[in-house]
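# quick one: sequence and predicted model below, then my questions.
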Amino acid sequence: MIACCHRAIRFTDANVDELVGCSKNLTALAIEFITLPKNISFKKLERFKISLGCYLDPYNDQGWHYTFENTLKLVTDKCELLDYRMNELFDRTEVLHLQVKGVNDLGDGLAESLHHRPSFYNLRVLNICKCADLRYLFTVGVANDLKKLERLTISSCPVLETVVDGNKGGIGVIKFQELKFLSLGELPELKSLCNAVDVIELPQLLELELYGLPKFISIYPSTTSSMSSNISERQSFLNEEAVPNLEKVHISNMENLKEIWPCQFGSSKKVNACMLREFRVNDCNSLVNLFPSNPMSLLYHLEELSVIDCGSIEVLFNIDLGCVGQTPEEVSSCLRSIEVTELGNLREVWRIKGADDVGLTFSSFQAIETIFITGCKRFRNVFTPTTINFDMKALTTIDLVDCGGSERDDELVKCSQEQEINVMSNEEISEVGDTIFNVAFPSYLLHTCHNLHALGIGFSNATNVFEIESPINRELAITPHKQQPRSSFHNLTTISLWGCNKIKYLFSPLMVKLLSNLKNVTIKSCDVIEEVVSSQDDEDERITQSTNTSPNSIPHLDELRLSRLPKLKRIGGGNGAKGGSIDTSTATTICDQFEVLMPIL
């Protein structure tokens, strides 16, 4: 056995002649070619890593070093591949990167001399990039021969219309039985995953990544959405049963995407086994509905949800209880975190329709731990209607940043009509409410977030942080716990406030008495805040007695950080307020550059 390995070596004519001479007996070779020497032989190669027209990447797309996999990385044209018979290596190749001019499809176009066996039988990883003439990737026969393919990436192919072309022969079912990762991106003409094929199956697919596909308006289209009798025209990109083990979905830069799931997604019994765990959507400004009206079949295992720069979405979960088919107590979700950024039309996270029973308890989302919402100017409520007993017992952190503007709802409707998107009817707008977002943490959340640990409010147009000053809300603020009353804010340890230029004070005297475990408070860049604790009178002595707290302290507060508060006059109450003074220097006037870190006893 003769083995030869060259890397980053400039060949002389003598070197080339030597390589050509010994290539007839080589069984292992790792080399980078700028151009191929004539008459080089690959017939006996058993192990190889060869690049043509580019460098070999020492790491694969998962970050693991290529130790034993047979690898070809080819940046060239079809004629050169065929002239130098590099296609003879395809049946032994496990990792293939193709950036080839003149290729119309993978298979017949590169394997004229290999009809005796499947050309890509051992292929595990396939990366197709910048193939300017590629109109489809596989015929049905070639697709079904890829029995070992685990990762498929196709990007920047300007004329690619479909991945599998059923018009070139073969009917029935296409099955990529080992495919675990599929990425399709920057494909301006892509219309479908396959055409003229009845069924496509991806039973092992775990990750789906889609970006830059302007021809798509839906990922899972309804089969009734097209009246055409042409199979190729009504073929869905995916159907409900195609990806039973899908765990991660990342969708971005899909300018015409209007829906991901059809309104009645989940009619199939098999879809109830959906394994979706991570769902990220970014820069899809035509997308109206993130989930179908009966989304629960998609949420059994979902843990992370991230939505960024999708300007037409008004609600994340628009749930119609008439479509769910189960009572809220029977449906559970593993969702732990929600991240929402720059959704200009977002009004609420949950909108529950058909909730006529005021006493309804909705516990489907009780596993949620964190909610982060930023840059949502029209945000109003976490959920509507607010009369629902929404169980969020695991919620520990809420961050609301740059949320709640003063725009009127009719402006929103006008904008939606101009875009020819019927987002909400006037009746629905009335049901949601058109009041300005003036309370960052409204009273209806008092009975849902008993385990809240951290609350962050930034760049908000809200005029108050907490709303518990009415008699009804004062009652809600105290909940029975064994023999001792306990505040709804019992577990709140951290509050951060920044860039809120309509808030004049953070706490009322009553709130001070309820925050028994508060440890850290940060307030910065709030131009109109005058007091940390308001000097207004507390009219409810019963609350003071029932909470059994000292009127002059927040017992566990360790740090108070204040900075860039030009109108801050005092930290604690004063002027004879019954709530008392938290800090002895309450009369101190604090200038624009004031910054303090101090313990409060």
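Thanks, I have it.

# every contact and neighbour count from this point should use C-alpha atoms.
Will do.

# what is the burial count for the closest residue to residue 242 other than its chain neighbours?
Excluding the flanking residues, the one nearest residue 242 by Cα to Cα, 6 or more residues apart in numbering is residue 201, at 4.8 Å. Other residues lying near residue 201 total 18 when counted by other Cα atoms under 10 Å.

# likewise for residue 193?
Neighbours of residue 193 under the rule other Cα under 10 Å: 18.

# following the helix or strand where it lies, which helix or strand comes up?
For residue 193, the host element (DSSP states H and E) is strand 192-195. Downstream of strand 192-195, the next assigned helix or strand under DSSP H and E is strand 199-201.

# can you pull out the helices in the stretch 101-250 of the chain?
Here the stretch 101-250 of the chain has its helices, by DSSP state H, counting those that start in this stretch, at 140-145, 231-234.

# could you identify which of these is most buried?
Sort these by mean neighbour count, taking mean count of other Cα atoms under 10 Å, and helix 140-145 sits at the top with a mean of 20.

# alongside the first one, take a look at this:
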Amino acid sequence: MLLKRSEDLHLDLKGHEGIKSVLAELNNGEEFSNLKRVDVIIRMEEYSTSFEPVPLFNKQTSLWISNLRRLIINGCGNLEHLLSPSVARRLEQLQCFEIKDCMRLREIIFTKEIVEEEEREDVICFPQLNSLHIKGIPDLIFFCSGNFNIEFPLLKELNIEDCPNLKEFISRSSSESGMHTLFNEKVAVPSLETMTISELSNVKMIFHTDLPPNSFQHLRELSVSGCEILKNLFPASIAKHLLQLEDLSISDCGVEEIVSEGKGLEDQPVRFEFPKVSSLEVTSLKELKCFYKGQHTIVWPMLKKLTTDGSALLMIMGLEDVRIQERKRNGEAALVVEEVIPNLEQLELPHLSDEGQFPLNFFHHVKVLKVNGGFGDGFPIFPFLRKICNPESLDLECFSFRDGLPCTGDVGTPSRIKKLNLSNLRNLQRMWRKDSELGHILSNLQTLRVMFCHDLINIGASSLSFKNLTTLKVSNCEMMTNLATPLIVESLVQLTTMEVSNCTKMTEIVAHEGDYRQTIVVGKLKCLKLSKLQSLTSFCGGSYTFNFPYLEEVVVEVCPKLKIFSEGVLNTPQLQSVKPDSFDMKGCWAGDLNTTLQLLNIKKVRS
């Protein structure tokens, strides 16, 4: 009785018997006249050989399904088919539809064996559907296999992932052999804004060449990855009308060209302009030969962030074109960049291996540069930087260095680098040496972050190297036994934040180097965080005098051997607490830093 009076119904159904009994009650023909909103989540075991497939919806499904707003199916047992056309048409209020991990499902809407259908309309419409997610369905071939046109007038978000046998969203019986496309004229998504296509290893084309040019005109975000036999991303007719596109990503696919030639455009110069694209990723396309086979120009006027391989980068800007190559030889390539991507701010280059392909001052206006060396040995990274750009922020990842970061030759233009992130650098034992150009970079540095540099002993550098550094963060450096020498620490005159974590062999932050009679003043340090340093016994093992006039936050987390901060004189006039973790708002205080650490250790032992 209560169920029949309800306006809202939320069901989370689990297990074979529970799903079977509840659906039987709902589908027994009873009318629920007050029901306005229904949400259903179904979770069923896969490959349950002892159970017959449970039809989730059948011809006796009562009117409750017309009020279904959200349908989430996570596992559908042994079912091979989900909806009949008549049931699909009754999902008039459905707004969110998710189907995941259904191992035997072959089609969402199945029609071939349905003979009792009274209606023979060739259109199935989901008038309110806003979000459709299909994921982890290995046997799925079609969304719908019958001779139907499927309309999604309000669909804004579409995700299709890990469906290796999917050929077409809607089957097209007249498809030429080998010419299946994911989207043909039988599916309409006029409002689509976000689309993710991933791990569809049976799809050769996403968009049919005969689609109306404005079919995807509202698309803002498109991500395509892991499609092994995909030949291209767009036909020219679609690419020229993506005027709302803001975020475009394609990676790990077999594409030979980004845009395929359109009918009637073979001998005509084509201009591709993507007026709103601000983020573009084109990576790991091993078969990529060109952006577009025909004569063309490309403009990305609002592009801010670009992630791409070196070879694809030239294609994105049209530099593979014969006419552009002539301009490249004439030293005009930098002008081409200004024309094609005038507002680029961040450039990410994964798997960089050949710096010779980039002309001089290629990206002189880039502010953020992230480079992955793929653990190549001896790549001349700093000459490369001098050659193509002078960024404000630099990330170096997966390089192999010996005897410090290598640089030779003229220093040239003063470095603008204010932020430096070093991650996964092999064979790097010292960050600086006398003949290294890194000192030139460090002089203007404000933020330094070092991660997973397992051969690094410490950040030792000249006493002038870090004069402008305000933030220092070091983590996961296995061989590091101390962070820096007293001379280096005293030179950190602008440092406000220091964080050290997960360095398993670190025994002290400041190295003990015998007698050091001067007071070590860390004049602007406000925040010190020490976390998960299993071997740390003290901040400094020597009897040095430390002065921290502005230190106000100290966090000591999972440092089991840390019993004392320093054996020397400590001056911390602003410090009022020590926190055992970052989430502790009050912390603990026993009058001075050393006594407080001892108190925290006593509390840990007792707990």
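Received the coordinates, thanks. Source: prediction; values computed, not measured.

# have a look at how far, on average, the strand holding residue 193 of structure 1 is from structure 2.
Overlaying structure 2 shows strand 192-195 of structure 1 at a mean distance of 2.3 Å from the equivalent residues (mean Cα distance after the TM-score superposition for structure 1).

# thinking again about what came up before, distance to residue 72 of structure 1 for the helices of the stretch 101-250 of structure 1 - can I get that in CSV?
Shown next, in CSV, are those (distance: least, Cα to Cα, whole Å):
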stretch, distance to residue 72 of structure 1
helix 140-145, 19
helix 231-234, 34
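
# and those: which comes nearest residue 479 of structure 1?
Judged by Cα to Cα, the one of those that comes nearest to residue 479 of structure 1 is helix 231-234, at 55.9 Å.

# list the helices and strands that closest one packs on?
Here helix 231-234 of structure 1 touches strand 192-195, going by 3 or more Cα pairs under 8 Å, 6 or more residues apart in numbering; DSSP states H and E.

# tell me the residues of structure 2 aligned with the strand it packs on.
Aligning strand 192-195 of structure 1 against structure 2 (TM-score structural alignment) gives residues 142-145.

# show me the contacts for the spatially most central residue of structure 1.
Nearest to the mean C-alpha position of structure 1, by Cα atoms, centre = their mean, lies residue 280 at 1.8 Å. With contact set as Cα atoms under 8 Å, 6 or more residues apart in numbering, residue 280 of structure 1 has these partners: 249, 250, 251, 305, 306, 307.

# want to throw those into a markdown table with neighbour count and distance to residue 109 of structure 1?
Conversion of these to a markdown table gives the following (neighbours: other Cα atoms under 10 Å; distance: Cα to Cα, whole Å):
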| residue | neighbour count | distance to residue 109 of structure 1 |
| --- | --- | --- |
| 249 | 18 | 32 |
| 250 | 16 | 32 |
| 251 | 23 | 31 |
| 305 | 19 | 42 |
| 306 | 16 | 41 |
| 307 | 23 | 41 |
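
# narrow those to those in strands?
If you go by DSSP state E, those have 249, 250, 251, 305, 306, 307 in strands.

# any idea how far the second one lies from residue 307 of structure 1?
So the one you mean is residue 250 of structure 1. The gap separating residue 250 of structure 1 from residue 307 of structure 1 is 10 Å, by Cα to Cα, to the nearest Å.

# give the aligned equivalent of residue 151 of structure 1 in structure 2.
Match for residue 151 of structure 1 (TM-score structural alignment): residue 96.

# right, and its match touches residue 131 too?
Yes - the pair residue 96 of structure 2 / residue 131 is scored as a contact, 4.9 Å apart, by Cα atoms under 8 Å.

# how about stretch 17-29 of structure 2: buried residues?
The neighbour-count check on stretch 17-29 of structure 2 (16 or more other Cα atoms under 10 Å) flags 19, 20, 23, 24, 26, 27 as buried.

# closest one of those to residue 384 of structure 2?
Using Cα to Cα, residue 19 is the member of those that lies nearest residue 384 of structure 2, at 62.3 Å.

# so how far is residue 169 of structure 2 from that closest one?
For residue 19 of structure 2, the distance to residue 169 of structure 2 equals 28 Å [Cα to Cα].

# could you do residue 336 of structure 2 as well?
40 Å.

# now swap in residue 437 of structure 2 and tell me
56 Å.

# equivalent analysis for residue 557 of structure 2, please.
Residue 557 of structure 2 is 53 Å from residue 169 of structure 2, where distance means Cα to Cα.

# who's more crowded, the two?
Just comparing residue 557 of structure 2 and residue 169: by other Cα under 10 Å the higher neighbour count belongs to residue 169, 24 against 17.

# please name the residues that touch that one.
142, 143, 144, 182, 183, 187.

# in JSON lines: these, plus distance to residue 342 of structure 2.
Below are those laid out as JSON lines (distance: Cα to Cα, whole Å):
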{"residue": "142", "distance to residue 342 of structure 2": "43"}
{"residue": "143", "distance to residue 342 of structure 2": "42"}
{"residue": "144", "distance to residue 342 of structure 2": "44"}
{"residue": "182", "distance to residue 342 of structure 2": "34"}
{"residue": "183", "distance to residue 342 of structure 2": "34"}
{"residue": "187", "distance to residue 342 of structure 2": "37"}
